[in-house]
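Undergrad: Structure, please.
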Amino acid sequence: MSLKKCLLSVVFLVAGGLAQAHSYEAGAIHIDHPWSRAMPPTAPAAAAYFVLQNTGAEADRLLGASTPVAGKAELHEHAHVDGLMKMHHVPVVDIGPGEQVDFVPGGYHVMLFELSRQMQAGERFPLTLRFEKAGEVTVEVAVQADAPQSAPAQHGMMHHAH
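TA: Down below sits the predicted model:
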């Protein structure tokens, strides 16, 4: 194999590895593929999504989140209220033993307010998740042009303004 072919193989292997979902561990909590959708520069907020799995025998709960790219990060949920889809702040998100909680458009998500700027597709930013038992873990959120194809089924894509 020529040096050129060898180098090209390495480049494709590395690029393929970077494109794959990334995951993190915090105690018994497994965090899979944190991502955010690229937003227009004038959008007042953004959202972060991921999947939480509790592989332990005890319940845990997500207490909050923070990131240096936003002045404020809040846990939110979309819910049907009086026949309308509404978004509201939730103080905590419970994760029972053996359970999975999907943070997806139209469901749970982390709202990011007071952004220093909107992140563009291809960028990444740190997001620290704070759990009651598992403690804190900082994940890298991949900014994507659209939802990843490997994301869990999305429940009613809704756009919302704050």
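Undergrad: Only C-alpha atoms from now on, for both contacts and neighbour counts.
TA: OK.
Undergrad: Nearest residue to the middle of this structure?
TA: Compute the mean C-alpha point of the chain, and by CA atoms, centre = their mean the closest residue is Y49, 2.7 Å away.
Undergrad: Leaving out the residues flanking it, which one is nearest to that one?
TA: The shortest distance from Y49 to any non-neighbouring residue, by CA to CA, 6 or more residues apart in numbering, is to F103 (4.8 Å).
Undergrad: structure for this one too, so we can compare:
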Amino acid sequence: MRFALTRRTSLVVLATLASPLTWAHDFRAGDLRVDHPYAMPTRPGLKTGGVYLRVIRNGSAQTDRLVAARTPVAERVELHQMRLDGEVMRMRAVPDLVIPARGEVALRHGSGNGHHLMLHGLKAPLTDGQRFPLTLVFERAGELEVVVWVQTPSRPGEAAGSGHHAH
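TA: I've put the predicted structure just below:
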């Protein structure tokens, strides 16, 4: 059986394959799924930045923990917890992040209370459209390399990575 594509069909297929919206932006390690790693652009001279994950889902019957992360774009990565204390946002490094069995955890920008990955010693500013590797280290699932997309929120006041993908 031969399959023939018309010129129009060929163009549609090529456009679909080339479209960034068709690219998967979730990553798996065992029963863990990490969806949409993203960062916001940083200003020149700024040596810190944040990485966020739309969600980490644990399909296992066992709890896992995110215990470390590393990337070539920064000297070190720390797991941080944010907490709104009255009018003041407090942030502190934490040793790990529990991913409950059959549960999920979000690391979202602008969430008020929550977690993120803090990049310290950025080697260059993070720029809109840039992508970079980040290795997440889980206690049970092991290491997982993800690709972080640097993106500006599509609407003022909206966190990057919220709503539909902006890439």
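Undergrad: Overlay the chains and give the TM-score.
TA: The TM-score (TM-score structural alignment, normalised by the length of structure 1) is 0.83; 150 aligned residues with a CA RMSD of 2.0 Å.
Undergrad: Show me what the residue nearest to the centre of structure 1 lines up with in structure 2.
TA: In structure 2, the residue matched to Y49 of structure 1 (TM-score structural alignment) is Y52.
Undergrad: Tell me which residues touch that match, please.
TA: Neighbouring residues of Y52 of structure 2 by CA atoms under 8 Å, 6 or more residues apart in numbering: 37-39, 107-109, 116-117.
Undergrad: quick one: the strands in structure 1?
TA: All strands of structure 1, identified by DSSP state E, fall at 23-26, 29-37, 45-54, 60-66, 70-81, 84-89, 93-95, 100-103, 109-115, 124-131, 135-144.
Undergrad: Single out the most deeply packed of those.
TA: strand 29-37 (a mean of 23; mean count of other CA atoms under 10 Å).
Undergrad: okay, the angle between that strand and strand 45-54?
TA: Here strand 29-37 of structure 1 runs at an angle of 160 degrees relative to strand 45-54 (axes from the mean of the first three to the mean of the last three CA atoms, to 10 degrees).
Undergrad: what's the matching range in structure 2 for strand 29-37 of structure 1?
TA: Under TM-score structural alignment, strand 29-37 of structure 1 corresponds to residues 32-40 of structure 2.
Undergrad: from the chain's centre, how far out does that stretch sit?
TA: How far stretch 32-40 of structure 2 lies from its chain's middle: 2 Å, per CA atoms, centre = their mean, to the nearest Å.
Undergrad: right, and Q151 of structure 2 touches H36 too?
TA: No: applying CA atoms under 8 Å as the test, Q151 of structure 2 and H36 come out as separate, 11.4 Å apart.
Undergrad: Can you check which residues contact both of these two?
TA: G161.
Undergrad: Quick one: map P100 of structure 2 onto structure 1.
TA: Using TM-score structural alignment, the partner of P100 of structure 2 in structure 1 is G96.
Undergrad: quick one: contacts for that match?
TA: G96 of structure 1 sits next to 54, 58-60 when contact means CA under 8 Å, 6+ apart.
Undergrad: what's the answer for L53 of structure 2, then?
TA: Residues near L53 of structure 2 by CA under 8 Å, 6+ apart: 34-38, 106-108, 116.
Undergrad: Could you measure from it over to R33 of structure 2?
TA: 11 Å (CA to CA, to the nearest Å).
Undergrad: Kindly provide the distance from the residue nearest to the centre of structure 1 to T128 of structure 1.
TA: Y49 of structure 1 is 13 Å from T128 of structure 1, by CA to CA.
Undergrad: now M87 of structure 1
TA: Remark: distance between M87 of structure 1 and T128 of structure 1 (CA to CA) = 22 Å.
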